[in-house]
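> need a 3D model of the sequence below.
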Amino acid sequence: MLIACQLAGETLVSIGRLLAPSFVFPGPVAGMLLLLAFLGWRRRLPIGLDAMATGLIGILSLLFVPSAVGIVQYGGLILEWGPPLLLALVVSTVLTLLVTVGTYLALARLSNGEKP
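As a prediction, this is how the structure comes out:
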């Protein structure tokens, strides 16, 4: 079922790219959304899907190996560009939080009938 959903997702994305070449969406994510829709429609887990999902979660940490290899392989590049990237990440996160809080406070005042 997992492979069928991924194949269906990849097929849908490929058709989308044929119709609109600028269409960009990952096929596995489309397959996961199809699986979610199927499970929501059935309202119960098919036999064996729970055991397979538990097994996949058990080996999920293996997915971190390629990123660790990339960090080791490109360590010099990360040391060179890491501080500016980290600064940009921190600044953008703080700005996002400030805008989010400001929007929430403005909407809270509006919902209470106050002027912003």
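> going by C-alpha atoms from here, please, whenever you check contacts or count neighbours.
Noted.
> list the buried residues for stretch 109-116?
For stretch 109-116, the neighbour count (16 or more other Cα atoms under 10 Å) marks no residue as buried.
> distance from that stretch to the middle of the chain?
With Cα atoms, centre = their mean, to the nearest Å as the basis, stretch 109-116 stands 35 Å off its chain's centre.
> list the contacts of that stretch.
The contact list for stretch 109-116 (Cα atoms under 8 Å, 6 or more residues apart in numbering) reads Ala106.
> centroid residue for this protein?
The centroid of the chain falls nearest to Val29 when counting by Cα atoms, centre = their mean (8.3 Å).
> one more to line up against the first:
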Amino acid sequence: MLQSIAIILGAQTLGELINRLTGVPVPGPVIGMLLLLIAFFLWDGLIDRIRPTAGVLLAHLSLLFVPAGVGIIRHGERFMNEGVAIAVTIAVTSVVAMLVTIAAVKGTERLLHLTEKEED
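Next up is the predicted model:
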């Protein structure tokens, strides 16, 4: 398990290093995930070696959100002052995202000439 964690953290660290050296506008952990994905394709058995540890990490993923919750509590006064604006922004952007998704699906259906008759 320690080797698997070392591989995962090594990929993340390498991603951070690439991010900082190149200034690519992609977070270091995302670059690390891509590097790990490439490593899975290059080395047979690596994914089987990492899978048990990754499963444990994913099972306890909710613990990783504790710092975000603490950050929210730490800025409680800001939420008291700007909470309505934040809530309205979240609600409006969620509705806009849903409407854009609906429009994209409908547009794609029209573009591909899909109708209900063809689907049946």
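> and the residue nearest to the centre of the first structure, what helix or strand is that in?
helix 27-42 (DSSP states H and E).
> and that helix against the second structure, how far off on average?
On superposition with the second structure, the mean distance recorded for helix 27-42 of the first structure (mean Cα distance after the TM-score superposition for the first structure) is 1.6 Å.
> do stretch 102-111 of the first structure as well
Its matched residues in the second structure lie on average 2.3 Å from stretch 102-111 of the first structure after superposition (mean Cα distance after the TM-score superposition for the first structure).
> and that stretch, how far out from the chain's middle?
28 Å.
> how much space between the nearest residue to Ile78 of the first structure once chain neighbours are set aside and Arg43 of the first structure?
Closest residue to Ile78 of the first structure apart from its sequence neighbours, by Cα to Cα, 6 or more residues apart in numbering: Ile71 at 7.5 Å. Ile71 of the first structure sits 42 Å away from Arg43 of the first structure, taking Cα to Cα, to the nearest Å as the criterion.
> which of those two has more neighbours?
Ile71 (13 against 9; other Cα atoms under 10 Å).
> verify the stated contact: that one with Leu77.
No. Ile71 of the first structure is not in contact with Leu77 according to Cα atoms under 8 Å; the separation is 9.1 Å.
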